[in-house]
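**Student:** give me the fold of what follows.
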Amino acid sequence: MKIRPLQDRVLVKRVEAEEKTASGIIIPDNAKEKPLEAEVIAVGNGRRLENGEVVKPEWKVGDRVLISKYSGSEVKVNGVEHLILREDDIMGVLV
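**Tutor:** Modelled structure (predicted):
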């Protein structure tokens, strides 16, 4: 199954969080927070303005982005968890 996001939506996959702290302490699964970093998998065509013009998104497939903590809708694509977000839920692109 494939998904193509519509309009200003973006399909992302969360980047796995570290399992150890910098000092070597192992973090148990129930204490881990959801990572805020994600990889862009697919991008919609863009946001449509009131005058009918389409504004293309600033990111592309493969970009690493920072997302809001509780944003998006979780979906499974081929057994892998992904998020579908609105353009506004992406806070920045990692360079």
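
**Student:** going forward, measure contacts between C-alpha atoms and count neighbours the same way
**Tutor:** Will do.

**Student:** let me know the helix or strand that the residue most central in space within the chain is in.
**Tutor:** By CA atoms, centre = their mean, the chain has its centre lying nearest to residue 12, at 3.5 Å. Taking DSSP states H and E as the definition, residue 12 sits inside strand 9-14.

**Student:** to compare against the first, here's another:
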Amino acid sequence: MAFQPLHDRVLVERVEGEEKTAGGLIIPDSAKEKPAEGIVIAVGAGAKDDDGERIAMDVKEGDKILFGKWSGTEITLDGKELLIMKESDIMGVIS
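**Tutor:** Presented below is the predicted three-dimensional model:
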């Protein structure tokens, strides 16, 4: 894939949620919410502070993250549905 996010942006692939409830009921696609978890595919170099110095990114490629329900901009790249979001939209890294 030939895409590099700029500044403090991150390219994320959503992680699909569970297809069944805890009780074993199958959830139809129309009732599923979009997952708020994803895997970081690519990261930008980081934003610049007032002195022009780069601010290091807290996430890296391969991190599993949690983000807000309405975070990011959906794009299709190489046939995959991905999200581009700012690092500040990421709530945390799941270990």
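
**Student:** care to give me the TM-score?
**Tutor:** Overlay of the two chains. TM-score (TM-score structural alignment, normalised by the length of structure 1): 0.96; 95 aligned residues with a CA RMSD of 0.8 Å.

**Student:** picking up where we left off before, so what secondary structure elements neighbour the strand holding residue 12 of structure 1?
**Tutor:** Judged by 3 or more CA pairs under 8 Å, 6 or more residues apart in numbering; DSSP states H and E, strand 9-14 of structure 1 is in contact with strand 37-43, strand 80-86.

**Student:** check the mean deviation of the first one from structure 2.
**Tutor:** So that's strand 37-43 of structure 1. Taking mean CA distance after the TM-score superposition for structure 1, the mean distance separating strand 37-43 of structure 1 from the aligned residues in structure 2 is 0.2 Å.

**Student:** quick one: distance of the following helix or strand past that strand to the chain centre.
**Tutor:** Next in sequence after strand 37-43 of structure 1, counting helices and strands by DSSP H and E, comes strand 47-48. Averaging C-alpha positions (CA atoms, centre = their mean, to the nearest Å) puts strand 47-48 of structure 1 19 Å from its chain's average.

**Student:** strand 47-48 of structure 1 vs structure 2, mean deviation?
**Tutor:** Compared with structure 2 after fitting, strand 47-48 of structure 1 deviates on average by 1.0 Å (mean CA distance after the TM-score superposition for structure 1).

**Student:** contact partners of the next helix or strand after that strand?
**Tutor:** Sequence order places strand 54-55 as the next helix or strand after strand 47-48 of structure 1, per DSSP H and E. With CA atoms under 8 Å, 6 or more residues apart in numbering as the test, strand 54-55 of structure 1 has contacts from 45, 46, 47, 48, 49.

**Student:** at 7 Å instead, please
**Tutor:** Residues from elsewhere that reach strand 54-55 of structure 1, judged by CA atoms under 7 Å, 6 or more residues apart in numbering: 46, 47, 48.
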